[in-house]
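> what follows is a predicted structure for the sequence shown.
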Amino acid sequence: MAIEERLRSLAQTNSNYSLLLAQWEFDKKLLQRALNAVSTTFPHYSLHDSSHSSTIITQIEKIILPDIDKLSATDC
């Protein structure tokens, strides 16, 4: 994901952003498990697992890609 790569790049150049990157990585793992449980809790919902979230992020990236380098660490 380009947004994640942007955050990783910012964290490498500024150690103050390392905490944001670490929080993102933790949340990503935690939310993947939670999102995968949605279908069992709400079987009448359309697919809302982690692949759905990845698809949303991919679509956002397609829109902002020309300007992705303008995103701050908190924007990412």
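Sure thing, it's come through.
> only C-alpha atoms for contact and neighbour calcs from this point on.
Noted.
> which residues of this structure fall in helices?
For the chain, the helices defined by DSSP state H occupy 2-13, 18-36, 38-41, 50-64.
> mind giving me the packing neighbours of the first one?
Contact analysis of helix 2-13 by 3 or more C-alpha pairs under 8 Å, 6 or more residues apart in numbering; DSSP states H and E lists helix 18-36 as its packing neighbours.
> would you indicate which residues of the helix it packs on are buried?
Buried residues in helix 18-36, defined by neighbour count with 16 or more other C-alpha atoms under 10 Å: Ser18, Leu20, Leu21, Leu35.
> and Pro43, how far from Asn36?
The gap separating Pro43 from Asn36 is 12 Å, by C-alpha to C-alpha, to the nearest Å.
> second structure follows, compare the two:
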Amino acid sequence: MIKATTLVKRAAVSSAYFVVAYIAISVPVVAEGFSAHFLSLVSAAVGFSAVMALLAIVAGVLVHRRAASH
């Protein structure tokens, strides 16, 4: 991804990548904290696990479809 950009835009692309990665890591943790505040910790953990399992299944289906179409 970075080699495809010009030298001028390489810093912007790198920083955007790290901002997206930081948000992707922190948003689920903050959401888990809020849900644990309003629910019990066990309920929040089960809900978080269910959402992560659902996202993993969706990602697996999308990868399988993409591999089958090529």
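Sure thing, it's come through. Worth saying up front: this structure is predicted, and the values here are computed from it rather than measured.
> that older thread, and the buried residues of helix 18-36 of the first structure, which is closest to Ile3 of the first structure?
Checking these against Ile3 of the first structure by C-alpha to C-alpha gives Leu21 as the nearest, at 11.2 Å.
> Ala11 is in contact with the closest one, correct?
Yes: using C-alpha atoms under 8 Å, Leu21 of the first structure is in contact with Ala11, at 6.7 Å.
> what about the most centrally placed residue in the second structure, distance to Ser43 of the second structure?
The second structure has Ala24 as the residue nearest its centroid, 4.6 Å off, counting by C-alpha atoms, centre = their mean. Separation of Ala24 of the second structure from Ser43 of the second structure (C-alpha to C-alpha): 22 Å.
> how about Glu32 of the second structure?
Distance, Glu32 of the second structure to Ser43 of the second structure, using C-alpha to C-alpha: 10 Å.
> what touches both of Leu21 and Ala11 of the first structure?
With contacts defined as C-alpha atoms under 8 Å, 6 or more residues apart in numbering, no residue is adjacent to both Leu21 of the first structure and Ala11.
> from Ala31 of the second structure, how far out is the residue nearest to the centre of the second structure?
Distance, Ala24 of the second structure to Ala31 of the second structure, by C-alpha to C-alpha: 11 Å.
> same question, Ala11 of the second structure
Distance of Ala11 of the second structure to Ala31 of the second structure, given as C-alpha to C-alpha: 30 Å.
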